[in-house]
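Have a look; sequence and predicted model below, questions after that.
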Amino acid sequence: MRFNFNSSEPIYLQVAQQVQEAIFTKTYLEGEQIPSTTEISRDFHINPATVLKGMNLLVADGLVEKKRGIGMFVAEGAQSKVVEKRRELFYQDEVVKLISEAQKLQISQTELMELIKRGF
């Protein structure tokens, strides 16, 4: 994990994103225990409350589950949830923007599809 302490993005969001990325890339597998709040805060010199806030976002999203007295674990189906979320973000952030720009350039749907095929 790497954190940018000079970023305008809050550290707790960076914690959540880093763990989510590890779930996405299967660094942390479903059912597997992830580093504890204490471990992350100690290893990266981050306030434990900040780390916990990030972890709680993942719990709320159903990606991580807390097992009292044992630790935090990647929830079943978490990887597919991350993929689904990223696909939707890709559509919203990239595809919609691409179509809008194509329309401004008067590129037809057929032409756009050909450009995409060419790029693949």
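Sure, I can see it.

make it CA atoms for all contacts and neighbour counts henceforth
OK.

Surely A16 and L58 touch.
Yes. Using C-alpha atoms under 8 Å, A16 makes contact with L58 at a distance of 6.3 Å.

So which elements touch the helix or strand containing Q20?
According to DSSP states H and E, Q20 maps onto helix 11-24. Applying 3 or more C-alpha pairs under 8 Å, 6 or more residues apart in numbering; DSSP states H and E, we find helix 11-24 packed against helix 48-60, helix 78-90.

ranking those by burial, who's on top?
helix 48-60 (a mean of 18; mean count of other C-alpha atoms under 10 Å).

what's in contact with that one?
Residues from elsewhere that reach helix 48-60, judged by C-alpha atoms under 8 Å, 6 or more residues apart in numbering: 11-16, 20, 37-38, 40-41, 64-66.

what do you get for stretch 107-120?
Contacts for stretch 107-120 (C-alpha under 8 Å, 6+ apart): A102.

Pasting the second one now:
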Amino acid sequence: MIVQGDGTKPIYIQIAEWLETEILSENIKPDEKIYSQYQLAEMYNINPATAAKGLTILANEAVLYKKRGLGMFVSSKAKAIILKKRKGQTLKNLVTDLVSEAKRLDVSEAELIGMIKLANSQGEGK
């Protein structure tokens, strides 16, 4: 992951989203210790408080849990929590944007559904 400090999205959100993606990809597994705020700060050359803010978001969502004196760990329900959140927010926003763009380009609902089906069938081999 490359943290982008261009102002489009706060760095702490980028950190949280990157960790979510790592959990979804199973690069970080349930009950596995997560990077500390200091490790993240060093990895991405950011302030430890910024990294901590990203970790806190995930802890507040029950994606991560704290073990006093040991650090933060991935919750056993983390993947399900992230999937529910992303389906409810991210995917909904993408679909809304896609439908709006299709209307602007005069693409019919049937054409759009056809495009989605084609993209889905091409993506099965990935």
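Noted; the coordinates are in hand. Here the structure is a predicted model, which means the values were calculated and not measured.

tm score of chain vs chain?
TM-score of the superposed chains, computed with TM-score structural alignment, normalised by the length of the first structure, equals 0.79; 118 aligned residues with a C-alpha RMSD of 2.3 Å.

ok, I82 of the second structure touching V63?
Yes. Counting by C-alpha under 8 Å, I82 of the second structure does reach V63; the two are 7.4 Å apart.

Mean deviation, the helix holding Q20 of the first structure versus the second structure?
In the superposition with the second structure, the average deviation recorded for helix 11-24 of the first structure is 1.4 Å (mean C-alpha distance after the TM-score superposition for the first structure).

can you give me the angle the helix or strand following that helix makes with helix 48-60?
As assigned by DSSP H and E, the chain's next helix or strand after helix 11-24 of the first structure is helix 37-44. Computed by axes from the mean of the first three to the mean of the last three C-alpha atoms, to 10 degrees, the angle separating helix 37-44 of the first structure from helix 48-60 equals 130 degrees.

Next, the mean deviation of helix 37-44 of the first structure compared to the second structure.
Looks like 1.9 Å for helix 37-44 of the first structure (mean C-alpha distance after the TM-score superposition for the first structure).

List the contacts of that helix.
I46, N47, P48, V51, L52, M55.

and which of those is nearest to N6 of the first structure?
I46 (13.4 Å; C-alpha to C-alpha).

F73 of the first structure belongs to a strand?
Yes. Assessed with DSSP: H, G, I helix; E, B strand; the rest coil, F73 of the first structure lies in a strand.

Against K104 of the first structure, how distant is it?
As judged by C-alpha to C-alpha, to the nearest Å, F73 of the first structure and K104 of the first structure stand 47 Å apart.

Settle it for me: which of those two has more neighbours?
F73 (21 against 9; other C-alpha atoms under 10 Å).

Quick check: nearest residue in space to that one, chain neighbours excluded?
Closest residue to F73 of the first structure apart from its sequence neighbours, by C-alpha to C-alpha, 6 or more residues apart in numbering: Q33 at 4.2 Å.

related to what we said a few turns ago, for the contacts of helix 37-44 of the first structure, give me JSON lines that also has distance to F24 of the first structure.
Supplementary listing: these in JSON lines, determined by distance: C-alpha to C-alpha, whole Å:
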{"residue": "I46", "distance to F24 of the first structure": "23"}
{"residue": "N47", "distance to F24 of the first structure": "25"}
{"residue": "P48", "distance to F24 of the first structure": "24"}
{"residue": "V51", "distance to F24 of the first structure": "19"}
{"residue": "L52", "distance to F24 of the first structure": "20"}
{"residue": "M55", "distance to F24 of the first structure": "16"}
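
for the residue most central in space within the first structure, what are its contacts?
Note on the first structure: the residue nearest the mean C-alpha position is Q20, at 4.2 Å, using C-alpha atoms, centre = their mean. Residues in contact with Q20 of the first structure, defined by C-alpha under 8 Å, 6+ apart, are L58, L63, V82.
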